[in-house]
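Chemist: I'd like to go over a predicted model; first the sequence, then the structure.
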Amino acid sequence: MSREATPFDGHSVSAATRSFLSERHGLLIGGQWRPSLSGATLDSHDPATELHLATVASGGAADIDMAVTAAHRAFTGPWSRLKARERAGLLVRLARLLERDAEMFTELEILDNGMPRFIAGLTVSNCVEMFDYYASAILRIEGVTTTPPPHVTADAEALTYTLREPVGVVGLIVPWNVPVSTLTLKLAPALAAGCTVVVKPAEETPLSAIALGRLIQEAGFPDGVVNIVNGPGESAGAALSTHALIDKISFTGSTEVGRKIVQAAAGNLKKVSLELGGKSPVVVMPDADLELAGSGVSMATFFLQGQNCMAGTRIFAHASIHDELVARLEAFTGFFTLGHGLDPANNFGPLIGGAHAGRVLGHVDRALNDGATLVTGGAKLDRPGHFVPPTILTDVRTDMAVFRDEIFGPVMAIHRFETEDLEQIAAMANDSVYGLSGSVWTRSLSTAHKLVSRIRSGQVSINCHGAIATNIPFGGYKQSGWGREFGREGLDAYLETKAVTARL
């Protein structure tokens, strides 16, 4: 793909990306791109430069209603008549188109979200894999035969079996931190199951969803199977959550908003999947490999600038290794190069916006007032963009807000502990309303597996952190959510089970 110079902080982007950004961007409803009924728009900005990228249509309740109606019409019409192999073929075709346009999608994620190029490239590649994975899973959607009920077989033969059927029309509400990846991990299994969807992207990062909508049309999906309505959460998102023709909502975002969605879904008792907040414990034991932990624990916290739900920002460091670990963690921050993600030399991008950066740094200030010690970072860089460097705090008590609240930024809070009693350590790790991820760092397999079995999180890793993949189910305990995404469980979330008994 040819490249030409653009004004994005002195870096170049592909001609395809530049062309995409220059166009008008509407809502995808019933196979047509159209402005919002109100005429409202929202702007996308590059968080690394604060420059304007694009203007997109901003929908509200009336647009959502049109999109849901289109999705319902498609579900009961052409989409329901497609054979399983035809659905699989469409997903494979979409995977190939995304593979073809991977450079543009990578650049859109960098520009819209601020993520470094190596992360953006990985997420786009993973999206291709997810469409392929769930395309193959379509042909493995199958029921079972079982013993018929006795009252039917008392005087006759009978057959009992189950069918797996799509839930129906699904609303997908997507966050801003990994936009195209989070959309795909919901969209691919929903389409594989035979559902139709209405997508509500985050208003901060609308671009990759629009680009994916164009590929969905190019792949040949029937009109109305996928609808995309950008807009604010309080209007478009709320309307989607309450709509009577929506059979299921899948939401990724904050626990606070998750509660509102549960309340909104009560009207027609629609099904709800939630992947919510986290404050993941990272337990470093006395016998840990500190060279490995120095880099691994740093990445657990600072990957994607800490703007990920499974970030390991709550560090439990045993007193015997605390000082050496802190020294290694501080030294490792030199690995990070802050700057625009379009430059492959940079591996640490900006936060999503100025207000969010202010909230993150507000947590740091409160922690320092409460007695924590700043090791490094702690202040916004004096340059364009919303850059907050890796920040490490020690002398953090477990009752401090910085150790209990999800900050969603590059802030590592370290608590020194002295006990080697695994029950006590697990109790400290579990002292949180969240339970999404976590990790244990030790050379002892016995210690590792005992702690893993005691930590109440949907995912716990040993000598690594955040080990997710398309085939591995991911989700939370407690207030970190309901249900699982990825893997077979991710497909099951969009399927109903129907039991059938036939008297022969």
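Modeler: Ah, there it is. Small disclaimer: the values here were computed from a predicted structure and weren't measured. Residues are numbered from 1 along each chain as shown.
Chemist: drop to CA atoms for contacts and neighbour counts, all remaining ones
Modeler: OK.
Chemist: Not counting sequence-adjacent ones, nearest residue to the most centrally placed residue in the chain?
Modeler: Geometric centre of the chain, nearest residue: Thr182, 4.1 Å, by CA atoms, centre = their mean. Excluding the flanking residues, the one nearest Thr182 by CA to CA, 6 or more residues apart in numbering is Val174, at 6.4 Å.
Chemist: Pasting the second one now:
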Amino acid sequence: MTTKPHYQLFIDGTWSEGADGQTMATVNPATGEDWATFACAAPEDIDRAVAAARRALGEPGWRDLNQTKRGKLLFRLADLIEQNAEALGRIETADSGKLLAETASQTAYVADYYRYYAGLADKIEGAVLPIDKADMHVFTRRDPIGVVAAVVPWNAQMFLTATKLGPALAAGCSVVLKASEQAPAPMIELARLIDKAGFPPGVVSVVTGDAENCAIPLTRHPDVDRIAFTGGPDAARHVVRNSAESFAVTTLELGGKSPILVFDDADLEGAANGLIAGNFGASGQSCVAGSRGFVQRSVFEDLANLIEAKSKGINVGDPLVADTHVGPLCTGAQIHRIVETLDQARAQGASIRFGGTPLDRPGNFMAPTLVECATPETETLKVEMFGPVMSILPFDTEEEAIALANDTPYGLGSGVFTQNLARAHRVSDRLRAGICWINTYRAISPIAPFGGFGQSGYGREAGVEAILDYTRTKTTWISTSDAPMANPFVMR
């Protein structure tokens, strides 16, 4: 009989069970069976992890490590991640149900995020200010912001961790990483590589557990200086409230209902592939899923038929098999939510072009689904379902398309398919979204900032500006005069 893996907490450079001895099982979404167990953090464990992070900031092993050497540690971590990408990908697939083809390749690519920030580590610069006082020399420097609480969901977790951990460590911060209790195993395996790379104890701790005993104590902890959160808007509201007492700097990368606009001059083959990528890629479990498709009326039927024809070749099945296109959803709750939302859409006059039902097999499998919507108020155009459901609605004019795209409280991703360069610029400028893909979709890079507006959150991850968010500017004034300080009761 095969023994199931058991994962412990990684706190202050050591492995341990939770203080209250609680454990949880993690389910393989492709089989519906428990495949591993993990230790759950208690509030005492969070106190211990944050205390270790605070201590690490002041100890010579991290405090006195110059920026270039911090970068070398990140380069070492990147190499280890790349070398172990296949193994990490298999663990992530077993834990979340994502395709191995994507988890392994994405993990290998994630190494470049760490390399990107490794290269930036010794390029965090201050400035000498041209101050308006002749007897003063004034300069700025950027210091690490302090202890970071990084909260990461189960989907795209290697990527979403890299966008937080990379800049935080390059800036000299310490990090308590909270992995999702839905699928924490990859993050705990990552902790082994962080330890192997040589980061001092306490610089990175990895914990997991439920909201009450883990997430809430971490995000309201008085010694946390910055919170980097990825998740849903409801949880984010709690995070913001939790940070109110400590005034921790907070960035939120939340969900979305991203629009994809297809104009009548678009390459329909490319547009169909873009809509399929934006909706069925990662089984639709993506915060940038392009689940609101708006198609110019004159090509609406042609495009819908093309998507339907292409979708007949989609293989739904075992995420470990190379030719599988759509795997299971991470949780059974997602299936129920999708079914209920589709029922509401039908009641609103929508028609299901194909799919629309869970698959009758073990695991959390949902058939790729195309919904032809009757009105902009159709429920599938409003609700983030986190599953392989594409909704399309016709439009007539460019102005109408932009209005439909912006009619949402979210603002994360967007897509435009057109061969008209002027239109591409004109429309993308007016879309209320943090990302706009033109004639492509779901592309990422460590060089490109990522984030949204409205209920999709605030702040940006990746790119040069992200590393500055993990620093605080300190201004130093030096008097160059030999004369004593003048009247102490008058501000200079």
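Modeler: The structure has been received and is ready for your questions. As the structure is a prediction and not an experimental result, all values here were calculated from the model.
Chemist: and the aligned partner of Asp405 of structure 1 in structure 2, what is it in contact with?
Modeler: Matched by TM-score structural alignment, Asp405 of structure 1 corresponds to Val383 in structure 2. Applying CA atoms under 8 Å, 6 or more residues apart in numbering, we find Val383 of structure 2 in contact with Lys257, Thr341.
Chemist: about what we covered before: tell me the spacing between the residue nearest to Thr182 of structure 1 and Gln424 of structure 1.
Modeler: Computed as CA to CA, to the nearest Å, the Val174 of structure 1 to Gln424 of structure 1 distance reads 37 Å.
Chemist: quick one: which of these two has more around it?
Modeler: Neighbour count, other CA atoms under 10 Å: between Val174 of structure 1 and Gln424, Val174 has more, with 27 against 11.
Chemist: Wait, that one touches Phe251, no?
Modeler: Yes. Val174 of structure 1 is within contact range of Phe251, at 6.4 Å (criterion: CA atoms under 8 Å).
Chemist: hmm, back to that, the residue nearest to the centre of structure 1 pairs with which position in structure 2?
Modeler: In structure 2, Thr182 of structure 1 lands on Leu160 (TM-score structural alignment).
Chemist: Would you mind confirming that that match is in contact with Val151?
Modeler: No. Using CA under 8 Å, Leu160 of structure 2 and Val151 do not qualify as a contacting pair, with a distance of 9.2 Å.
Chemist: Mutual contacts of these two, please.
Modeler: Common neighbours of Leu160 of structure 2 and Val151, using CA under 8 Å, 6+ apart, are Thr230.
Chemist: counterpart of Gly306 of structure 1 in structure 2?
Modeler: Per TM-score structural alignment, Gly306 of structure 1 is aligned with Gly284.
Chemist: Could you do Val199 of structure 1 as well?
Modeler: Under TM-score structural alignment, Val199 of structure 1 pairs with Leu177 in structure 2.
Chemist: So which elements touch the helix or strand encompassing its match?
Modeler: Assigned by DSSP states H and E, Leu177 of structure 2 falls within strand 174-179. If you count contacts as 3 or more CA pairs under 8 Å, 6 or more residues apart in numbering; DSSP states H and E, strand 174-179 of structure 2 packs onto helix 43-58, strand 147-151, helix 157-171, strand 204-208.
Chemist: Turn these into a markdown table, including distance to Gly434 of structure 2.
Modeler: Putting these into a markdown table (distance: least, CA to CA, whole Å) gives the following:
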| stretch | distance to Gly434 of structure 2 |
| --- | --- |
| helix 43-58 | 32 |
| strand 147-151 | 21 |
| helix 157-171 | 16 |
| strand 204-208 | 29 |
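Chemist: sorry, back to before: what's the offset of the strand holding Leu177 of structure 2 from the middle of its chain?
Modeler: 14 Å (CA atoms, centre = their mean, to the nearest Å).
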